[in-house]
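I would like the atomic coordinates for the input below:
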Amino acid sequence: MTEPPAMPTASSARLIRRWTTTAAVLFAVALAGCGREASTPSDSADQAAALREEAVLQAGDATVRASVIPTTNVGAAIATQYGIARSEDSVLLMVGVRQGPQATETSLPATVVASVRDLRGVRQAIAMREVRSGDSIDYVGTATVAAPDTLRFDILVQRQGKPEARLQFSRDIFPR
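Sure, this is the predicted structure:
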């Protein structure tokens, strides 16, 4: 014959009430998030600023700077100069290799190879091309993106007679 279950003590009753209350609060918080759009930063200016932030690598006597810009934010004249199509589902990767103090730095020629990986692990090679404007040299290419996503960029820079430099960084991409 089994004994009837023991009556809960006052301290175990308080513990059960506390766990029940905590579970109810957590359930209410989780339920409150249902049916809403995915959480994204509310200020689009903050999103744009975070996206435009340069990734910087000091590679010996040179500085490698990379930035990512939605192609819809690129003016028509610049898009034509860079040979890119403006689209809601693409971003522009721009890489510059410079030498000297930032106010008077000089562009350096290099070979730039880039790729990007999204959150699903899908990798895209980015065809980079050299763009010259006066004495300035930049390397540009585009990547396809389905926002929202986080893109992980991997950039290899090779200057003649110098060791290869690798710059890796991530950027969050939000729908417009």
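
For the rest of this, base every contact and every neighbour count on C-alpha atoms.
OK.

Check which helix or strand I78 maps to.
Element membership of I78 [criterion: DSSP states H and E] is helix 76-82.

Can you give me the buried ones in that helix?
Neighbour counts over helix 76-82 (16 or more other C-alpha atoms under 10 Å) mark A79, Y82 as buried.

Beyond it, next helix or strand please.
Assignment by DSSP H and E places the next element after helix 76-82 at strand 90-99.

Tell me which residues are up against that following strand.
By C-alpha atoms under 8 Å, 6 or more residues apart in numbering, the surrounding residues in contact with strand 90-99 are 61-71, 105-110, 137-145.

Give me the distance from the longest helix belonging to the chain to the chain's centre.
Ranked by residue count under DSSP state H, the longest helix found in the chain is helix 10-32. Centroid separation for helix 10-32 versus its chain: 38 Å, with C-alpha atoms, centre = their mean, to the nearest Å.

what's the neighbour count on P101?
10 (other C-alpha atoms under 10 Å).

here's the other one to compare against:
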Amino acid sequence: MSRRVLAALALALLAGCGRDPSVPPSQGNAAGSETVRQGDVYLHVTAVQTDKLPEQVVRRYGAQRDARTVLVVMSLRLGDGADAKALTAQRVQATATDLLGRKQTLAMREMRDGELVDYVGTAQVAPPDTLRFEVSMDTGHGIHPAKFNRDFF
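Have a look, this model is predicted:
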């Protein structure tokens, strides 16, 4: 499979395609995606167990494929839709806290594919559990935060 096809597949899986339009973006969806708008800037965050993703996608992001590993992908875009411009962050922070209060600080790394820029990290989960994510991206011109929960089975 070509790199472009893998990238397109990953974006389709991780960009929250199929979001129920009746569910506000701040409440997420079954695909594990959140989108938070602040002015013209959109913060997209996806948190998905890696065993739910194709092996090629998991390998591309450098993660282990199993039910205990959650892939977290964050991106900032100026505008929404096909003509959105990728923004880079000066600082990216992400934490995941389970129901027992155990907090993980996620090591996020930048990944580029052409003009696209994503920030990727992993969290560990012991299903069934709920993780509370707190993330933020600082562009140097503003901080873009999001908080959301995900159930993992």
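
tm score of chain vs chain?
The TM-score (TM-score structural alignment, normalised by the length of the second structure) is 0.75; 125 aligned residues with a C-alpha RMSD of 1.6 Å.

equivalent range in the second structure for the helix holding I78 of the first structure?
Taking TM-score structural alignment as the measure, the second structure aligns residues 55-61 with helix 76-82 of the first structure.

got it, and stretch 136-156 of the first structure?
The aligned range for stretch 136-156 of the first structure is 116-136, by TM-score structural alignment.

Could you pull up the contacting residues of Q81 of the first structure?
V131.

Likewise for A123 of the second structure?
A123 of the second structure touches T69, V70, L71, V72, A96, Q104, L106, counting by C-alpha under 8 Å, 6+ apart.

what do you get for P109 of the first structure?
V97, I137, R159.

A50 of the first structure: which of those is nearest?
For the contacts of P109 of the first structure, the closest approach to A50 of the first structure (C-alpha to C-alpha) belongs to V97, at 21.3 Å.

just the strands in the first structure please.
Counting by DSSP state E, the first structure has these strands, from start to end: 55-59, 62-70, 90-99, 106-107, 111-117, 123-126, 129-133, 136-144, 149-158, 165-173.

Would you tell me which of those gets closest to I84 of the first structure?
Nearest of the strands of the first structure (C-alpha to C-alpha): strand 136-144, 7.4 Å.

thinking again about what came up before, mind giving me the ChimeraX command for buried ones among the contacts of P109 of the first structure?
Buried residues among these (16+ other C-alpha under 10 Å), as a ChimeraX selection:
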select :97,137
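
I'd like the contacts of A123 of the second structure as TSV, with neighbour count and distance to G142 of the second structure appended.
Output for those, formatted as TSV (neighbours: other C-alpha atoms under 10 Å; distance: C-alpha to C-alpha, whole Å):
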residue	neighbour count	distance to G142 of the second structure
T69	19	30
V70	24	27
L71	24	25
V72	25	21
A96	24	22
Q104	16	24
L106	18	21
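
and the two most separated of these?
Greatest spatial distance among these (C-alpha to C-alpha): L71 and Q104, at 13.4 Å.

before we move on, back to that, from one end of the match of stretch 136-156 of the first structure to the other, what's the distance?
18 Å (C-alpha to C-alpha, to the nearest Å).

Disregarding flanking residues, what is the spatial nearest neighbour of V113 of the first structure?
For V113 of the first structure, ignoring the flanking residues on the chain, the nearest one in space by C-alpha to C-alpha, 6 or more residues apart in numbering is L156 at 5.2 Å.

My read is that the one you found contacts V116, right?
No. With contact defined as C-alpha atoms under 8 Å, L156 of the first structure does not reach V116; the gap is 11.8 Å.

tally of neighbours for the nearest residue to E88 of the first structure once chain neighbours are set aside?
Nearest non-adjacent residue to E88 of the first structure, counting by C-alpha to C-alpha, 6+ apart: T72, 6.2 Å away. Taking other C-alpha under 10 Å as the criterion, the count of residues near T72 of the first structure is 17.

so what's T72 of the first structure up against?
By C-alpha under 8 Å, 6+ apart, the residues touching T72 of the first structure are R86, S87, E88.
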